[in-house]
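K.L.:
Next come a sequence and a model predicted from it.
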Amino acid sequence: MDPRDTAVLLPQPSGDQGGNGSFDCAEESAHYAFSVQLLLTQYAALVPWQTEGVAELGSGDARAIAHVVRAVPGLTVHGTDISAASVERARRTIDDLGVGDRYTVELGDFFAWADSPEGARTSTVIANPPYIPAPDGDILMPELWGGWYGNDLVLRLLKAGFDHLLVALPSYSDPAATLAAAGELGYRVANFLAMGLEFGAYSSEPKVAEHIARLTAEGHGWAGEGSYVVAVALLTRSPEAPRDRSTELLRALQLSV
């Protein structure tokens, strides 16, 4: 299937800036959704989503992935989120788009689910995890905190043992350390899509912006004048991956290699 035949078209943003505990960035959501769609369809021979489905770490309001499920016949997604409010919104989104037969979201700890028999039968995870770097979680939207370097949850996901990860990697959240850890665990970058984004309200919060400036000055990532790059990458442990594009990915994230 050519992904251009079923391109993801997201609705206009709701205007929600996190007042009810949700994050809404139309550009990032569209980039994430299309990237997941393209990577899954282009690498269907490598990633067994058609027979196993995929798991999702942190479904949020499900807007992005619900549109992917609607666009890609045969795709099933099992999402998990620790926020009851997010799960409620996700289920409404899924119902509104009519994909409830192929997309489910449950309340709970993803990593506990990963250790369950169902989790053991799934080899592919998609995730756009919290990645705001800050000294602590006392920020405008604590749900977006990704630890000191912003990559805490990605590093934990790498260690969970899944064979295929489609994950968002921002340029200011120490992506070089993330990819080094991935390589040590046997992952290769099959491919990726990168996009430049402007700092939003959460990245621009003085406490966060100052921390990002310190991290990037120390070589733990890259950020421009109020901008950064996010890549959605397919990391795989499959020996069938034709090449490792880790170096290309770091260059796309504006890092020297």
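P.N.:
Good, I have the coordinates.
K.L.:
Please make it C-alpha for all contacts and neighbour counts, starting now.
P.N.:
Fine.
K.L.:
and the longest helix seen in the chain, what other elements does it pack with?
P.N.:
Ranked by residue count and defined by DSSP state H, the top helix of the chain is helix 26-42. When contacts are defined as 3 or more Cα pairs under 8 Å, 6 or more residues apart in numbering; DSSP states H and E, helix 26-42 packs onto helix 63-71, strand 188-198, strand 227-236.
K.L.:
Report the buried residues of the longest one.
P.N.:
For strand 188-198, the neighbour count (16 or more other Cα atoms under 10 Å) marks Arg188, Val189, Ala190, Asn191, Phe192, Leu193, Ala194, Met195, Gly196 as buried.
K.L.:
Would you mind listing the outside residues contacting the helix or strand just after it?
P.N.:
Downstream of strand 188-198, the next assigned helix or strand under DSSP states H and E is helix 201-204. Residues outside helix 201-204 that contact it (Cα atoms under 8 Å, 6 or more residues apart in numbering) are Ile132, Ile139, Leu140, Met141, Val208, Ala209, Gly226.
K.L.:
Use this one as the comparison:
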Amino acid sequence: MKDIFFCPEESNFYSNCLENFVIRNCKKSELVVEFGSGDGSPVINSLLRNKFDGVIHGFELNSSAWKVANSTIDEYDLTNKYIIHNSCLFNSSQPDADYLVANPPYLPAPDNDIYMPLLFGGVDGATITNELLSLDYENVLVLISSFSNPISTLNLAKQNGYCVSNFMVLPLQFGYYSSDPKVKKHIEKLRRNQMAFYSGDYYFLAGVLFKKCQDSVIDLSNQLAQVMTNL
């Protein structure tokens, strides 16, 4: 369906990040909040592969994606583990949770008149990611693109008291959405201003676990910045 985000490689990567950085670290009945659940497949796949005693509350604006997600949740009898609300997290009461997780919209463009407007991440692509890091959750897992002003996100996270606790990186080819001529041209402009990093048709997508800084957290921010800009 054209009005639902579809990129199996990216969804599988998000699922792997969820499993490695969140689900397998949950020792009790943790509550997880998810921004932008889409069709729900990354979380559903993770829940089917792992034991998880908590509850994930997802928020998804796209009604078509929300309906597909709930149908699959019902099919796999996960209604007590994964609850998706057809609303925006930013406009909700923002439930208390141990983790906030998201594969947020990160496409940079002058405006949201692109193939799929809900994938618009602001002029530099980092707007929504940076908003999520301003909600003050203890642990935040987000996917960050190397062409979406990643250094601004790392700087903002530091200002908000976060350290990079762990990360995984996936090289990805520009796909259907990022190859939209309007988007690609804008990314080229960002690159000239050292706000986007890519090589040929490839960019990096990083799954990053941010934790509120404390003595026990080793900060990997500098290592991540080197990886993301080394293109």
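P.N.:
Yes, it's here. On a predicted model such as this, the values are computed, not experimentally measured, just so you know.
K.L.:
Make a markdown table out of the helices and strands packed on helix 26-42 of the first structure and add distance to Glu88 of the first structure.
P.N.:
Listed next are those as a markdown table, based on distance: least, Cα to Cα, whole Å:
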| stretch | distance to Glu88 of the first structure |
| --- | --- |
| helix 63-71 | 12 |
| strand 188-198 | 29 |
| strand 227-236 | 26 |
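K.L.:
which of the contacts of helix 201-204 of the first structure has the most neighbours?
P.N.:
Within the contacts of helix 201-204 of the first structure, neighbour counts (other Cα atoms under 10 Å) peak at Ile132, which reaches 27 neighbours.
K.L.:
What lines up with that one in the second structure?
P.N.:
The alignment partner of Ile132 of the first structure in the second structure, by TM-score structural alignment, is Leu107.
K.L.:
OK, contacts around that match?
P.N.:
Counted by Cα under 8 Å, 6+ apart, Leu107 of the second structure has contacts Leu119, Phe120, Gly121, Gly122, Asp124, Gly125, Ser148, Tyr177, Ser178, Val183.
K.L.:
Can you name the two of these that sit furthest apart?
P.N.:
Asp124 and Tyr177 (15.4 Å; Cα to Cα).
K.L.:
So for the two, which residue has more residues nearby?
P.N.:
Asp124 (22 against 17).
K.L.:
Tell me the gap between whichever strand or helix holds Leu100 of the second structure and the middle of its chain.
P.N.:
Leu100 of the second structure belongs to strand 99-102 when assigned by DSSP H and E. Computed by Cα atoms, centre = their mean, to the nearest Å, the chain-centroid distance of strand 99-102 of the second structure equals 8 Å.
K.L.:
Superpose on the first structure and give me the mean offset of it.
P.N.:
Average distance, strand 99-102 of the second structure versus aligned residues of the first structure after superposition (mean Cα distance after the TM-score superposition for the first structure): 0.6 Å.
K.L.:
in that strand, what counts as buried?
P.N.:
Neighbour-count burial for strand 99-102 of the second structure flags Tyr99, Leu100, Val101, Ala102 (criterion: 16+ other Cα under 10 Å).
K.L.:
sorry, back to before: looking at the contacts of Leu107 of the second structure, state which has the most neighbours.
P.N.:
Neighbour counts for the contacts of Leu107 of the second structure peak at Gly125, which has 29 neighbours (criterion: other Cα under 10 Å).
K.L.:
which residue lines up with it in the first structure?
P.N.:
Taking TM-score structural alignment, Gly125 of the second structure has Gly150 as its aligned residue in the first structure.
K.L.:
Repeat that for Tyr162 of the second structure.
P.N.:
In the first structure, Tyr162 of the second structure lands on Tyr187 (TM-score structural alignment).
K.L.:
What range does stretch 4-21 of the second structure cover in the first structure?
P.N.:
Taking TM-score structural alignment, stretch 4-21 of the second structure hits residues 22-39 over in the first structure.
K.L.:
Tell me which other helices or strands the strand holding Leu100 of the second structure touches.
P.N.:
Under the contact definition 3+ Cα pairs under 8 Å, 6+ apart, strand 99-102 of the second structure sits against strand 31-35, strand 139-145.
K.L.:
Any chance of these in JSON lines with mean neighbour count and distance to Asp74 of the second structure as columns?
P.N.:
Putting these into JSON lines (neighbours: other Cα atoms under 10 Å; distance: least, Cα to Cα, whole Å) gives the following:
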{"stretch": "strand 31-35", "mean neighbour count": "23", "distance to Asp74 of the second structure": "18"}
{"stretch": "strand 139-145", "mean neighbour count": "25", "distance to Asp74 of the second structure": "26"}
